[in-house]
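S.K.: What follows is a predicted structure for the sequence shown.
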Amino acid sequence: MPGFTADNVTDQTGKVFVVTGANSGLGFEAARVLAARGGDVVMACRDEGKARTAMARIAAETPGAKLDFVELDQADLDSVRRAADALRGRDRIDVLINNAGVMMPPLSHTAQGFELQFGVNHLGTFALTCLLLPALEQTAGSRVVITSSIAHKSGEALWSDPKAEAGYSRMQRYYDSKLANALFLVELDRRLRASGSGIAAIGCHPGVAATNLGRNFGFARLLMPLAGKLLNTAEEGAWPTLQAATDPEAESGDYYGPRGIREMAGESGPAFLTRLARDPGAGQWLWKRSVELTGINPGLRAVD
């Protein structure tokens, strides 16, 4: 059966998509395609200037594209709350695409003092999603898209030290943040289904794609353009995101990624989540910890 690409994205007229980190990389490519298919795209980004530049690029390609901007810095939970307030004021939200993230920076911290990768990649995603669930619930067929990574397979769930006070491995902390994304996807789906919600929680990962996310790789970042030739371009890396956001056959709990060898490249299709990522106990523990750290509780009950 053929895989999913941008060509499979049907007309999205009338739907509103919120795309975090939409000014570059995978987020930009997803926003570009969604706008070209008639969707209303809200670019939720940290830097307004970069977002406006990205919007101009999309508008040049798709005259009349429906684009808007909301300031969002996932390294600051206060900014996440302000963005959620602004987004809740819209008439509807059909799809929230959680794309923003950071990858292997030097030891850094969020405004609230959390290690940056855990804080941005998971806590910011958790907070924004939970704050927008009531708005999403108002739109039939709405979706939350959560972006993980094949790196989640190496995650070890080391979240008892969310500020990295006991030590810091940029690589392991990245793996752990992507495992957190996968656990959040599975646990959110479980809780939404148990509550009878109409919201679908759907996950994705881009495989290995040449984007500016790898700017902290040091020497290895110089190999990313070559990786793009051998593996996925940013445009191709966005295919799983687009499938999770628009495929009419996608169901809550589904997880998509490239179908090529080791899920590194190729057209999008069903992808693999580790046993740990699907473990209910780990998911419940992370959910409870996330509520404690963010102070945001969507009120969805745990599933026994």
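M.R.: Happy to help now that I have it. Because the structure is predicted, anything quoted here is derived from the model rather than measured.
S.K.: can we go C-alpha only for contacts and neighbour counts from here?
M.R.: Will do.
S.K.: Contacts only, for the residue located most distally from the centre of the chain.
M.R.: Going by C-alpha atoms, centre = their mean, the residue of the chain most distant from its centre is residue 166, 27.8 Å out. Not one residue lies near residue 166 by C-alpha atoms under 8 Å, 6 or more residues apart in numbering.
S.K.: Report the separation between it and residue 158.
M.R.: 11 Å (C-alpha to C-alpha, to the nearest Å).
S.K.: One more: residue 45?
M.R.: 28 Å.
S.K.: Strands of the protein, residue ranges please.
M.R.: Counting by DSSP state E, the chain has strands at residues 16-20, 40-45, 66-71, 95-98, 143-147, 200-204, 255-258, 268-270.
S.K.: Dump the ones you listed into TSV; add mean neighbour count as well.
M.R.: Putting these into TSV (neighbours: other C-alpha atoms under 10 Å) gives the following:
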stretch	mean neighbour count
strand 16-20	25
strand 40-45	25
strand 66-71	18
strand 95-98	27
strand 143-147	27
strand 200-204	29
strand 255-258	30
strand 268-270	24
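S.K.: As TSV, those strands with distance to residue 132 would be great.
M.R.: Listed next are the strands of the chain as TSV, based on distance: least, C-alpha to C-alpha, whole Å:
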stretch	distance to residue 132
strand 16-20	11
strand 40-45	13
strand 66-71	14
strand 95-98	8
strand 143-147	10
strand 200-204	13
strand 255-258	21
strand 268-270	26
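S.K.: ok, and here's another one to check against it:
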Amino acid sequence: MTDTGWTAEQMSDMTGQTVVVTGANSGLGYEVTRALARNGATVVMACRRTNHAKTVKGKILTELPDATLDVRELDLADRESIRSFAEDFEAGYDGLHVLCNNAGVMAIPRRETEDGFELQFGVNHLGHFALTALLFDRLLETPEETRVVTQSSGLHERGDINFEDLHGEREYDKWDAYAQSKLANVLFAYELDRRLDDAGIDDVLSLACHPGYASTNLQRRGPEQDGSRLRLWMAHLANAVIAQSAERGALPMLYAATAEDVVGGEYVGPGGLMNMRGLPEVQPSSDRSYDERMADRLWTVSEDMTGISYDFAHAKAADD
């Protein structure tokens, strides 16, 4: 496969469309937000650190004074924060055209969410699983086609779902935990698309994407929390020598969120060297990511853990 040659300059006008971007205040989320705003979308910046997000909003408005940006607090490590965000969003917006499940943490020492979940699995997967469920009605009620785009990583190929120790309580490796959470992202995106299809809902698409190796703050957070100067130096070096820019790394999510030729259940990533760099293309994910029994089990476990369910039968009736 070769890349599409697609760049952000080819995005269609998004005036009148509302997009939620999690983790919009830095890295890939910032670049996604900036590109969407430039093309006329109203972007809800769903961020844990709202003060920083407001500063970032100001920076974007300096460049794009006509941009429509709305900073709202969302902590994906806290189920009550997720519920509060969804309730506030529904009170303020009648429609939701695209949900960009972008925020994440990577390769950090073991910590837990407010609800006792291992932090990487809890934020990267369970938080977005719950958020998507709570915004599901808005996606369905929006008259035009809507999309859920979930950010994964090429490292999902290393991942497996350890159902016997999902939260690393017996044994924890930060990279294995990250890979597990990123595989969960792809499994979730594909399973959501299958369940939408089974329910006969064809105007909501679910896709997964990955940024390749993009230079963001994400690479330095693990070494900083470990207190490892060597790993921090190596992260800076790799970002400088190997990585593509965050602006380029945002393109797969932007393509999945806006391109007219995508379909549900696809996986988008850079089409260049080892899928680490380049312009976006639709490409295969790992063999494990297509395991429908694993995806179904993960879905059930995720509903049990979050206490939040998707009602596809009711959704279909409302859609009709």
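M.R.: Looks like it came in fine. Computed from a predicted structure; not experimentally measured.
S.K.: Nearest to residue 227 of the first structure, out of the strands of the first structure?
M.R.: strand 255-258 (14.7 Å; C-alpha to C-alpha).
S.K.: and that closest one, what does it pack onto?
M.R.: If you count contacts as 3 or more C-alpha pairs under 8 Å, 6 or more residues apart in numbering; DSSP states H and E, strand 255-258 of the first structure packs onto strand 200-204, helix 239-246, strand 268-270.
S.K.: Nearest to residue 82 of the first structure, out of those?
M.R.: strand 200-204 (22.9 Å).
S.K.: Tell me the counterpart of residue 64 of the first structure in the second structure.
M.R.: Under the alignment (TM-score structural alignment), residue 64 of the first structure pairs with residue 66 in the second structure.
S.K.: neighbours of that match, just the number please.
M.R.: Neighbour count of residue 66 of the second structure, defined by other C-alpha atoms under 10 Å: 12.
S.K.: Same question for residue 234 of the second structure.
M.R.: Neighbours of residue 234 of the second structure using other C-alpha under 10 Å come to 15.
S.K.: contacting residues for it?
M.R.: So residue 234 of the second structure contacts nothing (C-alpha under 8 Å, 6+ apart).
S.K.: OK, contacts around the aligned partner of residue 79 of the second structure in the first structure?
M.R.: Correspondence of residue 79 of the second structure to the first structure, assessed by TM-score structural alignment: residue 77. Residues in contact with residue 77 of the first structure, defined by C-alpha under 8 Å, 6+ apart, are 111-112, 124, 127, 294.
S.K.: what's the neighbour count on the equivalent of residue 295 of the second structure over in the first structure?
M.R.: Matched to the first structure by TM-score structural alignment, residue 295 of the second structure sits across from residue 283. With neighbours defined by other C-alpha under 10 Å, the count for residue 283 of the first structure comes to 23.
S.K.: So residue 283 of the first structure is in contact with residue 186, correct?
M.R.: Yes. Counting by C-alpha atoms under 8 Å, residue 283 of the first structure does reach residue 186; the two are 7.3 Å apart.
S.K.: Find the residues that touch each one of these two.
M.R.: Common neighbours of residue 283 of the first structure and residue 186 (criterion: C-alpha under 8 Å, 6+ apart): residue 277.
S.K.: can you tell me which helix in the first structure is longest?
M.R.: Under DSSP state H, the helix in the first structure containing the largest number of residues is helix 170-195.
S.K.: so what secondary structure elements neighbour that one?
M.R.: Against helix 170-195 of the first structure (3+ C-alpha pairs under 8 Å, 6+ apart) you get helix 116-117, strand 143-147, strand 200-204, helix 280-294.
S.K.: related to what we said a few turns ago, of the contacts of residue 77 of the first structure, which is the nearest to residue 89 of the first structure?
M.R.: residue 127 (17.3 Å).
S.K.: picking that back up, using a markdown table, please lay out the helices and strands packed on helix 170-195 of the first structure together with distance to residue 243 of the first structure.
M.R.: Putting those into a markdown table (distance: least, C-alpha to C-alpha, whole Å) gives the following:
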| stretch | distance to residue 243 of the first structure |
| --- | --- |
| helix 116-117 | 25 |
| strand 143-147 | 10 |
| strand 200-204 | 8 |
| helix 280-294 | 24 |
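S.K.: aligned partner of residue 150 of the second structure in the first structure?
M.R.: Counting by TM-score structural alignment, residue 150 of the second structure corresponds to residue 146 in the first structure.
S.K.: Same question for residue 304 of the second structure.
M.R.: So, by TM-score structural alignment, residue 304 of the second structure is matched to residue 292.
S.K.: Show the contacting residues for the match of residue 295 of the second structure.
M.R.: Counted by C-alpha under 8 Å, 6+ apart, residue 283 of the first structure has contacts 183-184, 186-187, 277.
S.K.: who wins for most neighbours among those residues?
M.R.: residue 183 (30 neighbours).
S.K.: Isn't that residue up against residue 285?
M.R.: No. Assessed by C-alpha under 8 Å, residue 183 of the first structure is found out of contact with residue 285, at 9.8 Å.
S.K.: Stretch 46-53 of the second structure maps to which residues in the first structure?
M.R.: Going by TM-score structural alignment, stretch 46-53 of the second structure lines up with residues 44-51 of the first structure.
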